[in-house]
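Visitor: starting from these lines, generate the structure:
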Amino acid sequence: MEFIIQKTLEAVQTLYNQTLTSSDITLQETRKEFEGDVTVVVFPFTRFSKKSPDVTAQEIGEFLKQNVTEIADFNVIKGFLNIVIDDSYWINRYKTNASTSNFGFAPSNGKKVMVEYSSPNTNKPLHLGHVRNNLLGYSVAQIIGAAGYEVIKTNLVNDRGIHICKSMLAWQKFGNGETPESSGLKGDHLVGKYYVIFDKEYKKQIDELKAQGLAEDEAKKQAPLIIESQQMLQKWEEGDTAVIELWKMMNSWVYAGFNVTYNNLGVNFDKYYYESNTYLLGKDIIEEGLAKGVFFRKPDSSVWIDLTADGLDEKLVLRSDGTSVYITQDLGTAELKHDDFQMDKSVYVVGNEQDYHFKVLFLILDKLGKSWAKGLYHLSYGMVDLPSGKMKSREGTVVDADDLLDEMIDTARQHTEDLGKVDDFTEEEKIELFRKIGLGALKYHLLKVDPKKRLMFDPNESIDFQGHTGPFIQYTYARIKSVIRKSEQADFAGIVPETINKDERELIQQLDKFPTIIADAAENYNPASVANYLYELAKGYNKFYHDNPILKNEDEELKKFRLALSSLTADVLNRGTSLLGIEVPERM
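Guide: Model prediction:
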């Protein structure tokens, strides 16, 4: 509330002859047990008022009430100045918000942000951890876009390396020409199957070599399969035609499989980068860093950077044989992406096990004098746990993303049918509804928790229609749409009352927060802010709906206003859930 900040600055200047700036004023939402809408923290002002917090708050409160027509009253509790905003202010806010197209979303600010997420390996299907990554990255991109930025969604695919060769070699040896078409498997599942086969056969060879007297470490190095996979990688890097063709064929299977999963998840990308194209990048940057004295060369010709003064350690950036390490190509890829898009900020959505890597990467780029390094951000997120035995796992170790989606939709079907809510739906309508509820439950449950926190995902809990869940929000939206349909009213838009009651006022206040919630979520890369706001809004609407007759109201103008207020609530729920990648059904 900028007008309160400005008038508080004026009060401090008038009362205490002290000039402050907006950043010196702290406003908080008034605690529910006290009367008021906004609280001014006055404790910092006592150093120049030379009075107690209570007296200082009282003096500022009296000034504000006398000089600001929107302030109806105030009270002081233990030095906190609680301000009551006049109903006329909230009626005007409602009028403005209801008439604003795309309310909550900011106009373009001319700035550009890249969000990189997903980043899968092409030797196995996506799993539960990837699901959190994809949903988080997509939602952050949506929120940043709603805050006025141009957003580029990118996916850096790890499509080369020894792990890829393991799947290729196992398919060559044990596949008998099997394809996704002949097996009926999605391409990523088929390739993942051979990655598992490689591991099993490799372990057998290790055990055989150990039985012949080799130590385990030596057996791991001498097992024929690992030697052959290393030779295959070398051939790939040398451009061997047969290996490259096999790699292209199996990768194409994986990409087709990934695309099905991405489509089912409802995520997409504007640009793909492939490590097979970027793994040689970064060597020019190493030469640049050596010339600038940022890096140093050891006697064995390896290149390092000393980060001990920054509380870290020495970091290898180029091996003695001149080959890259992982951070080398990350340096090059970071520069390539900036050259391609000239973005103001770049967000990497990667699990918290890579915290150290990104700290080093950003620090090196900064030391190299890359002006854009200050705009790099690692959105670090925690693991997802499941209650033991709750979900299927295709390979027995991780929960496959496709299995997870199927089970969520099936769980939604069971819950919805048990409640008898779809008796009048056609079969096609049921299928679509179960998909929206199942995915909405999954997405909301994974996004309502701060990304940095590890979380427990319980499929059944996530689909509770009365809990802190996506389906509760979806149901609230569907309820509003049902009320509007039953009203058979088409001309309630633009209805503005002269007075409002307490419940109407509270709902208007909740709606008014929407633009600020989006701006804060974008600044902090935190979809949980939006998710939890939507839950509170849905909860607030249901209380309003329960206590305030709409269709049965005999006052026609009041009925129209409440329909209009309901309609704006539905619009905000729809826009807000879209930022989480959640679809809302028109009826449930």
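Visitor: use CA for all of it now, contacts and neighbours both
Guide: OK.
Visitor: next structured bit after the one helix or strand residue 245 maps to?
Guide: Using DSSP states H and E, residue 245 falls within helix 241-265. Downstream of helix 241-265, the next assigned helix or strand under DSSP H and E is strand 271-274.
Visitor: what does the next helix or strand after that next one rub up against?
Guide: Sequence-wise, the next helix or strand downstream of strand 271-274 (DSSP H and E) is helix 275-278. Residues external to helix 275-278 that are found in contact with it (CA atoms under 8 Å, 6 or more residues apart in numbering): 156, 157, 158, 159, 160, 329, 332, 333.
Visitor: what are the buried residues along helix 275-278?
Guide: 275, 278 (16 or more other CA atoms under 10 Å).
Visitor: likewise for stretch 386-406?
Guide: Buried residues in stretch 386-406, counted by 16+ other CA under 10 Å: 391, 393, 399, 400, 401, 402, 404, 405.
Visitor: and for comparison, fold this next one:
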Amino acid sequence: MIQSDLVSCVQQGLKKLHQVDVEQIELQPTRKEFDGDITVVVFPMLRHVKTNPVTLGNELGAYVLEHMDEVSGFNVIKGFLNLELTDQYYIDVLSKISGEEKYGIQQSYGSKEAVMVEYSSPNTNKPLHLGHIRNNLLGYAVAEIIKASGKNVYKTQIINDRGIHICKSMLAWKKFGNGETPQSTGMKGDHFVGKYYVKFDKEYKTEIQAMIADGIAEDEAKKKAPLLLEAQQMLLKWEAGEQETVALWKKMNGWVYGGFEETYKNLGVDFDSYYYESDTYLLGKDIIEEGLAKGVFFKKEDNSVWCDLTAEGLDEKLVLRSDGTAVYMTQDLGTAVQRVKDHPDINGMVYTVGNEQDYHFKVLFLILKKLGYSWADHLHHLSYGMVDLPSGKMKSREGTVVDADDLIKEMERTAEKISSELGKLDGYTLRQKQELYHVIGLGALKYYILKVDPKKTILFNPEESVDFQGNTGPFIQYTYARIQSILRKAKEQNIIQSTGQLDELHVKERDVIKQLEVFPDAVQQAAEQHSPAIIANYTYELVKSFNSFYQNVPILGTASPEESSFRVLLANKTAQVIKEALAMLGIEVPERM
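Guide: Below you'll find the predicted structure:
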């Protein structure tokens, strides 16, 4: 990258012209309305040099022009020095890019630093829904981006497989299921179990209404409804290890896991390890003892254990109940430490969890730091907002949830409808069409969600997401397929890809190479900020630049073979970067559309 050379040259210029040492030199891309490629911000230098910004800009511009072969000219607008780079510089950039098989992607082989990314983490009493889709897509994309930045990555989830909500599904199936199974009903396992979670809620509400009709207060009825009391008894039996209850728990969880795996496969996400709350809920008590010994925690008169965080602007946090049982914080402390024991190379963790848990993770990370764990400085809560459909919010208990499997199918149908209207699938077999609808539909869903800053709430519109124009997944996929068509024709014409003897570039060629040049920086920035949106929007800008190039400059029918060779190479490298960028987002690219 030329930036470091430019910084050195400007520093040398300041030293020679004004005898000052300036450590920080600010560079930025030149704004589109001005001539130039890289802009040096002159204003901050005026603290060291007593002159006006235009004079200093012109002095530095002349110095850089004289001392750097890559600079062909400059102009000064107020306090901004806009430098123009030579065509040869950009030709050399493309030549360098073409020599790298995985341009912009850092290999993690030999890296001693690993990051664990947690995502999905569902309950085993219902199928995955739209909120889980955003969670999975964010977590998977961040894991792939961190991996591309050169670190080892472990993808994991903690499955919430115990508790009263699990017992509600179990009890409802035991009472009302008549022995039916996912196999006997033809239902997906997670949908089957979710049906009984909804059934429990319906029967529970019926009991409450009957109790209210008998004169019992509503609050009392909610606490003493026979079905709820029975579910609470079932939880006690599970915790006591009662054989029949544990066997039912294992059977119904097995149904759910089979359904989850099918959804994950359809969604295109995967995991390296699984943690289960039934294993981890006992973890952390030894850490509480350790914290008490260190003075990080304190006991109250009732024997409950707390952490005082008031000095940090938070409150006192319960970490162990008075009867010695764990709370979620106990468990999360223990699980974090256990993960580092399981993977000693972990030097950071990313928790993909909704923004309603912001405070919880602020407290968790702070307590781990107080306990003295060095890796606690590298913990990140990938907090995200809700996803809603135009039809409104979702409620799992009432069965009004937007199911993940249904949404994937809906995206495929939407892709089929719009693709058929465009009429570009002549010659495709039925199977090829179905595969394409899946790739386009999922690509639309993933891109629509990932292009938005995670913290923002999304109103997801399936029709809008499958638009073949604008900042959408299908628009980017279509550009990739268009390039593949160009490359096939170039091969038929025996055009050899090369930077050749070309010494002059069209402005549209320069624009595309500029975008390609910053891809490695975009990957590193996205990894540091845990933001797939940076990769998504980078890819859109690259695609816009390429389409402008495609519409203004002939690629195959050029005046000289050298131009065709260069432009086909440029198209090829653009396609490769599009493919690599979308792969980080979990999006496939079709060879034809």
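Visitor: TM-score of the superposition?
Guide: Their TM-score after superposition, calculated using TM-score structural alignment, normalised by the length of the first structure, is reported as 0.97; 586 aligned residues with a CA RMSD of 1.6 Å.
Visitor: for the helix holding residue 245 of the first structure, give me the average deviation versus the second structure.
Guide: Taken against the second structure, helix 241-265 of the first structure registers an average deviation of 0.3 Å after superposition, with mean CA distance after the TM-score superposition for the first structure.
Visitor: hang on, the earlier thing: could you dump the contacts of helix 275-278 of the first structure to a markdown table with secondary structure, distance to residue 264 of the first structure and neighbour count?
Guide: A markdown table is the format used below for those (DSSP: H, G, I helix; E, B strand; the rest coil; distance: CA to CA, whole Å; neighbours: other CA atoms under 10 Å):
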| residue | secondary structure | distance to residue 264 of the first structure | neighbour count |
| --- | --- | --- | --- |
| 156 | strand | 20 | 18 |
| 157 | strand | 19 | 18 |
| 158 | strand | 21 | 19 |
| 159 | coil | 22 | 22 |
| 160 | coil | 26 | 21 |
| 329 | helix | 31 | 20 |
| 332 | helix | 33 | 19 |
| 333 | helix | 29 | 22 |
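Visitor: wait, which of those is closest to residue 561 of the first structure?
Guide: The nearest member of the contacts of helix 275-278 of the first structure to residue 561 of the first structure, counting by CA to CA, is residue 156 at 49.8 Å.
Visitor: what residue of the second structure matches up with the closest one?
Guide: Aligned by TM-score structural alignment, residue 156 of the first structure pairs with residue 158 of the second structure.
Visitor: show me what contacts the most centrally placed residue in the second structure?
Guide: Geometric centre of the second structure, nearest residue: residue 138, 2.9 Å, by CA atoms, centre = their mean. Each residue near residue 138 of the second structure by CA under 8 Å, 6+ apart is listed here: 352, 450, 454, 532.
Visitor: swap the cut-off to 7 Å and go again
Guide: Contacts here follow CA atoms under 7 Å, 6 or more residues apart in numbering; on that basis residue 138 of the second structure touches residue 450.
Visitor: now it: which helix or strand?
Guide: helix 130-148.
Visitor: what's the mean deviation for that helix versus the first structure?
Guide: Averaged out, helix 130-148 of the second structure is 0.5 Å away (mean CA distance after the TM-score superposition for the first structure).
Visitor: in the first structure, what range does that helix match?
Guide: Using TM-score structural alignment, helix 130-148 of the second structure pairs with 128-146 in the first structure.
Visitor: try stretch 448-466 of the second structure
Guide: Residue span in the first structure matched to stretch 448-466 of the second structure, by TM-score structural alignment: 445-463.
Visitor: and the residue lying closest to residue 136 of the second structure once chain neighbours are set aside, helix, strand or coil?
Guide: In space, and not counting its chain neighbours, residue 136 of the second structure is closest to residue 120: 5.2 Å by CA to CA, 6 or more residues apart in numbering. At residue 120 of the second structure the chain is in coil, as set by DSSP: H, G, I helix; E, B strand; the rest coil.
Visitor: residue 120 of the second structure -> the first structure?
Guide: Checking TM-score structural alignment: residue 120 of the second structure goes with residue 118.
Visitor: mind listing what its match touches?
Guide: Residue 118 of the first structure touches 130, 133, 134, 155, counting by CA under 7 Å, 6+ apart.
Visitor: now the residues you listed in TSV, with distance to residue 489 of the first structure?
Guide: Below are the contacts of residue 118 of the first structure laid out as TSV (distance: CA to CA, whole Å):
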residue	distance to residue 489 of the first structure
130	45
133	43
134	41
155	46
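Visitor: show me the strands in the stretch 301-450 of the second structure, by range?
Guide: Ranges of strands within the stretch 301-450 of the second structure are 305-308, 316-320, 346-354, 379-384, 387-388, based on DSSP state E, counting those that start in this stretch.
Visitor: perfect, that will be all.
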